[in-house]
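Colleague: have a look at this prediction, sequence included:
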Amino acid sequence: MSGTEQSLSSSVSLAAHPDIAELGYEQARDELTSIVAKLEGGQAPLEESMKLWERGEALAQHCQAWLDNAEQRLTAQEDSAPEE
């Protein structure tokens, strides 16, 4: 990721999209997939594209948080499992 992409990505906040916090992983992933398809289609005006991109970034952050949490839980399970 370039420095510009990284600074743009970090400037998108989940606080700007409070409804995303209510979504499960699959819901967020499906909405993100839909947004990517719309953006790749290139038919949305620039302002709408920017709003979609910002929401997509927030959804991606939310999905990553879900995955990170799942990985931590699995690691904790493995660490607490008795060795055979």
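Modeller: Now that the structure is in, tell me what you want to look at.
Colleague: when you work out contacts or count neighbours from here on, use the C-alpha atoms and nothing else.
Modeller: Will do.
Colleague: distance of the residue nearest the centre of the chain relative to Asn69?
Modeller: Nearest to the geometric centre of the chain sits Ala60, at 1.3 Å (C-alpha atoms, centre = their mean). As judged by C-alpha to C-alpha, to the nearest Å, Ala60 and Asn69 stand 14 Å apart.
Colleague: ok, structure two:
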Amino acid sequence: MAETPTTPEIPYEQARDELISVVQKLEVGGTSLDESIALWERGEVLAGICQQWLDGARTRLAAAAGLDAEDATDD
């Protein structure tokens, strides 16, 4: 039996908005090295959450269209 993917802990829109904020803070600069590293790490987590949501949506769309999930990821 296939493992069911877990739903990320925050909604896509919230993760995306926070990721945008993190990127803006990194672009502006003015933070210490430790703060920049913490922002980068948070950005990585948020990007992963966004990707989970997008992958889940792609899988649901493929299922609705009668395609295999692998067919939906072919670019």
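Modeller: Noted; the coordinates are in hand. This is a predicted model, so every value here is computed, not measured.
Colleague: next, the TM-score between them, please.
Modeller: For this chain pair, the superposition-based TM-score is 0.77 by TM-score structural alignment, normalised by the length of structure 2; 60 aligned residues with a C-alpha RMSD of 1.1 Å.
Colleague: so what's the residue nearest to the centre of structure 1 up against?
Modeller: Ala28, Arg29, Leu32 (C-alpha atoms under 8 Å, 6 or more residues apart in numbering).
Colleague: please apply the same query to Ile10 of structure 2.
Modeller: Applying C-alpha under 8 Å, 6+ apart to Ile10 of structure 2 gives the contacts Ile49.
Colleague: give me the three-state assignment for it.
Modeller: Here Ile10 of structure 2 is coil, with the state taken from DSSP: H, G, I helix; E, B strand; the rest coil.
Colleague: map it onto structure 1.
Modeller: Using TM-score structural alignment, the partner of Ile10 of structure 2 in structure 1 is Leu23.
Colleague: what separation is there between its match and Pro45 of structure 1?
Modeller: 27 Å.
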